[in-house]
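1. predicted coordinates and the sequence they were generated for:
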Amino acid sequence: MLPPHTGRHVGWLSVTAGDRDDGGPRRQWLPAAWSLALALLVVGPLLAPGYLLLRDAVSTPRSYPTDAALGLGDAAPRAVPQDGLLAALSTVVDGGLVVKAVLVAALWAAGWGAAVLTRRTLCAALGPQLVAATLAIWNPYVAERLLQGHWSLLTGYAALPWTALAAQRIRAHTGTTGRFRRPSRQHPERHYGSSEFSGPNHQTQQADSISGTGRAWAGLAGWFAVAGLTPTGSLLAGIVAVVVVGRRNVLGVVGLWVVAAAPWLVGAGLSGGGAEPSDPAGVVAFAARAEPGLGTLGSLVGLGGIWNGDAVPASRTTGFALVATVVLVLLVASGVRAVAAAGDPGTRRLRRALLVIAAVAVVMPALGATGWGVAVGEWLVTRVPGAGLLRDTQKYVALAVPAYTVCAAAGCRAVAVAVRNRAPAVEAVPLVAAVFVAVPLVTLPDLAWGVGGALRPVHYPAGWQRVAAAIDGPGDVAVLPAGMFRRFPFSGRVAVLDPAPRLLPRDVLQTGELPVRGRVVAGEGGRARDVERLLANGAAPGELAARGVGWVLVEKTTPGPLGASETTLAQLDSRYADADLALYRVPGPIDPHGPSDATHRALAIAAHLVWALCLLGGAVWSTARRARTSPVRR
């Protein structure tokens, strides 16, 4: 960290002492408070009683530790350890409240993390920190992912600035040799936590060095776990850490990442779902999309371009998207030069790494939407296990946001300096910061209040809880109508993911097939497809039982194909029926799970516990003795 400014010229950081953010804890907490206010403004309507049910987002009062929740289902473990965490927490807290709390915390952490990243890499004043926090929360990427229902992905998004700082601390403590590194007394600002080494003797310095290094690794483990609520978030944080930490620490970081990603890695290995090739049609279906007035590259530069044109704020569906993107680019471009050139070597290296990550995160998805990029993607998903995680390339634009926020903050400072040089009497920093804060809000007005009201709670009919209580025997659950998406009267106009897998205490068979842009992308659920076919053909109950099906649930109020399933249902035992739902029991012996399933569940649970240890242990250890080792203000 740079020493407090005393009025001398430090390159582009030539400012007065009043511009610096050395005003103590009160001023440092203002960005956190501002970030929380913005987060609450975004999710506002969702805070009312009820549950989030919007496209891919499903929250329920209670969920269960089924095989699918642990990543052991037929499909690839895309919601692991998210579903396992909800199954555990919803036994003591309403699951809907958990999802709301995680979403608010993710947006809060994203803004606060951007402010802290700006403060520690630029020694920025309060105004530029608020600029960074605003841009981290208020941008098209956040809006589109909220509309798509990717609430848990935003935890990985929020972890990126904190992951970058943790990786930089590791690099600063160990240096390029991989050994504990004592800071230069002449340039303590070149090392994070340099005051930790200012003890009276060498033993104290070495102990503090070991302690600081341990806290840095523990902090990284914790942020890996936060980001790893979904596999994609885990990949995002892993990429940032590997690029920032330095080549001497890469193996350690990769090993730590594997430990924190254990739930979905173990689930994919045991279930085999992640090892199967993905449908190549998904590469085209999930490719980044051009917005009005912008090509694909321009949309991605503006942090937009999600594949689903329906999951886009209204302001991004007209030519105004071009105006908003140009303004955002100007905001970011105003600080690129300063970010790349200014500061001490350690923080300059970090900032340049973030710039490189941002450039790649924008260019690669744009290339992936070209003809040859699609061909490469199709080759990857059909031949490389797990490559299906890469098909929604626009997700990875999240990697550009840390650099965007730092550049916008630096641009705010640079413009303020230029304004003050021309008009010394003007309080430039507050004025320019107010403009820079207002720009994202004005150019994306419909992110406010639940992205234009789309993010609102729903209420499940009481029959769902009665059905869950009625399922008291072995066997998986087949669901009618066929398909994974529903349009319930209580869920609104858009199609939503079937909530049955999270509402019911037994595994619900799902094919994983996704309707995207007028085509169907095949999933990995081969057994579910067989069962759907049997029901559509009116098969005998014994054929269902032979495939492990013990229950059939009919969701009456949603459209979808039923085929000749009435023939099968007439041969089943009715256990519950109302205006919304009907539950049937499949008679006869149900084919039990294999003998290895108990072992697989034990391994999956152990992997989840390891992840939880990273999450909790990282938080506790990284904050231990913080009071004694906090930097000394000079």
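-> Thanks, I have it.
2. switch to C-alpha atoms for all contacts and neighbour counts from now on
-> Fine.
3. how far does stretch 411-419 sit from its chain's centre?
-> Centre-to-centre, stretch 411-419 and its host chain are 32 Å apart (C-alpha atoms, centre = their mean, to the nearest Å).
4. what comes up buried for it?
-> Of the residues in stretch 411-419, those buried by neighbour count under the rule 16 or more other C-alpha atoms under 10 Å are 411-417, 419.
5. out of the residues you listed, list just those in helices.
-> Secondary structure assignment by DSSP state H places 411-417, 419 of these in helices.
6. among the residues you listed, which one sits closest to Ala290?
-> Gly411 (27.4 Å; C-alpha to C-alpha).
7. now the strands for the stretch 351-500 of the chain?
-> Remark: strands assigned in the stretch 351-500 of the chain by DSSP state E, counting those that start in this stretch are 457-458, 476-480, 485-486, 496-497.
8. closest one to Gly304 among those?
-> With distances scored as C-alpha to C-alpha, the stretch of the strands of the stretch 351-500 of the chain nearest to Gly304 is strand 496-497 (21.9 Å).
9. same for the closest one, what does it pack against?
-> Taking 3 or more C-alpha pairs under 8 Å, 6 or more residues apart in numbering; DSSP states H and E as contact, the helices and strands that strand 496-497 lies on are strand 51-54, strand 57-58, strand 485-486.
10. check contacts around Val332.
-> Taking C-alpha atoms under 8 Å, 6 or more residues apart in numbering, we find Val332 in contact with 404-405, 407-408, 411.
11. how near is it to Thr325?
-> When distance is defined by C-alpha to C-alpha, to the nearest Å, Val332 is 11 Å away from Thr325.
12. quote the end-to-end distance of stretch 490-501.
-> With C-alpha to C-alpha as the measure, stretch 490-501 spans 18 Å from end to end.
13. scratch that, stretch 590-597
-> First residue to last in stretch 590-597 (C-alpha to C-alpha) measures 16 Å.
14. what sits up against it?
-> Applying C-alpha under 8 Å, 6+ apart, the set of residues contacting stretch 590-597 from outside is 474-475, 545-550.
15. which of the residues in that stretch are buried?
-> Buried residues in stretch 590-597, counting neighbours by 16+ other C-alpha under 10 Å, are found at 590-591.
16. and here's the other structure:
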Amino acid sequence: MTRARRTLRWVVPGYALLLALAVTAPLLAPGYLLLRDAVSTPRSYFSDAALGLSESAPRALPQDFLIAALTPVLDGGVLVKALLIAGIFLAGWGAGRLADLLVPDAGVPGQLVAATVAVWNPYVAERLLQGHWSLLVGYGCLPWVAAAVVRLRSSGSGPGWAALVFWIALAGLTPTGLLLALVVALVCVAVPGAGVSRLWCAGGVVVTAMLAASPWLVASALGDGLGSSPSPGVVAFAARAEPGLGTLGSLAGLGGIWNAEAVPSSRATPLAVLATVVLLAVVALGLPTVLRRRSVLPLLALAAVGVLLPAAAATGPGLAVLRDMVEAAPAVGILRDGQKWVALAMPGYAVAGAAAVVTVRGRLRPGAAAVVAIVALIAVLPDLAFGVWGKVTSVRYPQGWAAVATLIDSAPADVAVLPADSMRQFAWAGPAPVLDPLPRWVRANVLATGDLTISGRSVPGEGGHARDVQRMLLAGAPATTLAAAGVGWVVVESGSAGSIGNAQRTLTQLPAVYRDPEITLYRIGGMSQAAPHAERMAVTAAHVVWLAMVTGAGFLTLAGRRHKDVPSGT
């Protein structure tokens, strides 16, 4: 390989990294990611909640296990921010690699357009503002999953299996990421090729996905987090129409998240219409080229389905069907946030965007066409830059939080928290609400109901025991009653909205072990009961299987690539 070619192969990953850093620049400062659903803390532990054995559905597995495993050696703030940046970077680089595989005549200019489509879009902005950092890791794996399956179908090379296992398992950092990867992989099995047969390829994908899903499948089977139906949240989490676009138009433009507050400012202006037109125009320009290539057609079909189904699910009949499904099988509740499935459109959009430079090359040189497309895509979503215009930043915890965590860890027992609300709004953490960080910071289980209030509508969570304790505390029950319920500690997080009720009657009976203007800790002394040892061991074993898939397949993939890159005769 000549020096020029060796240098050229780093252009796309370098550009993808530049885009990722442009989006996440404020997170490079010291501190922690605290924004809506994104919570990072200095240290995490293998609590029952982290293993998926609490009352809540195991939505954050194996994410919480991985963080608990790594934070003894790496600060949790650094770890979460690094994974987030890596996810966005992988999306851009992977889109470029997929474009190179399926539309090789687009060259580096086309790959750069594909990377821009994958990174610089409303989906990334909105999920970033919602705090779905681990979902963005799964999102970043999708083009790599597609490329791995296409290579297996075309050549059937041995290292291709290791790559497929690695990317599916990595996408499986959350259940949603795994399901997205599974769908992309199965769709790509349809591409023509003389390599691994469709039957063997599909079988390998399904087996890999089942093994990667073992942490939350085992936790769901052993726990009781799926015992209650999340159907009341179906309407609240439906895809949302943005100004001038309607629901279908918003989703086609990769926007439309349910939370109107988790959107860039530009998406609330007529610029949202222009941004959607520009994105779809770049994709449409590539269609005349990719529609003639059978290997791309499955991804294009998936892109259409990835837009149309969430749009249909947001209609009256669609919501009714989804509600019935969720009531019949609570596990189907994972589908209620319809807009997140629009991620399935990204690989197809990226490849079509790359092909646009091929379509217009008779009138415009590929390099010039790429520059026009890239500038247009970035210009119509300017506020994705710099942490979505400074809304995604690093936050410092007040000193008292570390002190309280240390005291609780010295005698772990269930922790009740006031005010009574799952979301917090601290002056020191910025204007946006955030999930209570305490459950991810201490060894003990922090009692959380999971209740949410969305647009004035209450969406109940799964925390039945937590709700009972909360009622007792708000009613001012005697400390002995709370202790009998297994509560060991009460934490009051000052400055956040939420109900206190008559809890002060209870608190006056208790000694304040720690107090400052930000947080107060009271000792009750109750002894809580952890999940049975056999259940913890079973879930831990399932997590070890997932971890072995990521590390083992990752090592084999890197070894295979290194062997491939070694020139013959050396």
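-> Thanks, I have the structure now. The shown structure was predicted, so the numbers you read here are calculated from the model rather than taken from an experiment.
17. okay, the contacts of stretch 590-597 of the first structure in TSV with secondary structure, neighbour count and distance to Thr347 of the first structure next?
-> Converted to TSV, the contacts of stretch 590-597 of the first structure look like this (DSSP: H, G, I helix; E, B strand; the rest coil; neighbours: other C-alpha atoms under 10 Å; distance: C-alpha to C-alpha, whole Å):
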residue	secondary structure	neighbour count	distance to Thr347 of the first structure
Pro474	coil	16	58
Gly475	coil	25	57
Ala545	helix	21	62
Ala546	coil	14	62
Arg547	coil	18	58
Gly548	coil	22	57
Val549	strand	27	58
Gly550	strand	25	59
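18. pull the contacting residues for the residue nearest to the spatial centre of the second structure.
-> Nearest to the mean C-alpha position of the second structure, by C-alpha atoms, centre = their mean, lies Leu135 at 1.4 Å. When the contact criterion is C-alpha under 8 Å, 6+ apart, the partners of Leu135 of the second structure are 127, 173-174, 176-177.
19. so which of the residues you listed comes closest to Leu558 of the second structure?
-> Distances from Leu558 of the second structure to these, taken by C-alpha to C-alpha, are shortest for Leu173, at 19.9 Å.
20. quick one: the helices in the stretch 251-400 of the first structure?
-> Counting by DSSP state H, counting those that start in this stretch, the stretch 251-400 of the first structure has these helices, from start to end: 262-271, 281-285, 296-301, 320-333, 336-341, 345-368, 371-383.
21. could you tell me where the first one falls in the second structure?
-> When you say that, I think you mean helix 262-271 of the first structure. The counterpart of helix 262-271 of the first structure in the second structure, using TM-score structural alignment, spans residues 214-223.
22. same thing with the second one?
-> Equivalent residues of helix 281-285 of the first structure are located at 232-236 in the second structure, counting by TM-score structural alignment.
23. any buried residues in that stretch, and which?
-> When neighbours are counted by 16+ other C-alpha under 10 Å, the buried residues of stretch 232-236 of the second structure are found to be 232-236.
24. residues near the aligned residue in the second structure for Thr393 of the first structure, how many?
-> Matched to the second structure by TM-score structural alignment, Thr393 of the first structure sits across from Gly338. By the other C-alpha atoms under 10 Å criterion, the neighbourhood of Gly338 of the second structure contains 25 residues.
25. swap in Ala320 of the second structure?
-> The burial count assigned to Ala320 of the second structure is 16, neighbours taken as other C-alpha under 10 Å.
26. spit out the contact partners of it.
-> Taking C-alpha under 8 Å, 6+ apart as the test, Ala320 of the second structure contacts no residue whatsoever.
27. go again using 10 Å as the cut-off
-> Going by C-alpha atoms under 10 Å, 6 or more residues apart in numbering, Ala320 of the second structure touches 231, 234-235, 313-314, 326.
28. take those residues and lay them out in TSV including distance to Ala4 of the second structure.
-> Putting the contacts of Ala320 of the second structure into TSV (distance: C-alpha to C-alpha, whole Å) gives the following:
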residue	distance to Ala4 of the second structure
Ser231	57
Val234	54
Val235	55
Ala313	50
Ala314	51
Val326	56
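29. which among these gets closest to Gln509 of the second structure?
-> Ser231 (39.7 Å).
30. give the contact list for the closest one.
-> Remark: with contacts taken as C-alpha under 10 Å, 6+ apart, Ser231 of the second structure is in contact with 319-320, 322-330, 332-333, 336, 459-460.
31. so which of those is the most crowded?
-> Scoring the contacts of Ser231 of the second structure on neighbours with other C-alpha under 10 Å, the highest-scoring entry is Arg336 at 25 neighbours.
32. nearest residue to whichever residue in the second structure pairs up with Ala136 of the first structure in space, please, no chain neighbours.
-> Counting by TM-score structural alignment, Ala136 of the first structure corresponds to Ala118 in the second structure. Across the structure, with C-alpha to C-alpha, 6 or more residues apart in numbering as the measure, the residue nearest Ala118 of the second structure apart from its sequence neighbours is Gly92 (5.5 Å).
33. that neighbour pairs with which position in the first structure?
-> Taking TM-score structural alignment as the criterion, the aligned counterpart of Gly92 of the second structure in the first structure is Gly111.
34. tell me how far the helix or strand its match falls within lies from the chain's centre.
-> In this assignment (DSSP states H and E), Gly111 of the first structure forms part of helix 95-122. Relative to its chain's centre, helix 95-122 of the first structure lies at 11 Å (C-alpha atoms, centre = their mean).
35. and the helix or strand that that helix is followed by, how far out from the chain middle?
-> Elements were assigned by DSSP H and E; along the chain past helix 95-122 of the first structure, the next helix or strand is helix 126-137. Mean-position distance between helix 126-137 of the first structure and its chain equals 20 Å (C-alpha atoms, centre = their mean).
36. now do helix 126-137 of the first structure and helix 320-333, the angle between them.
-> Angular relation of helix 126-137 of the first structure and helix 320-333 on a 0 to 180 degree scale: 140 degrees, by axes from the mean of the first three to the mean of the last three C-alpha atoms, to 10 degrees.
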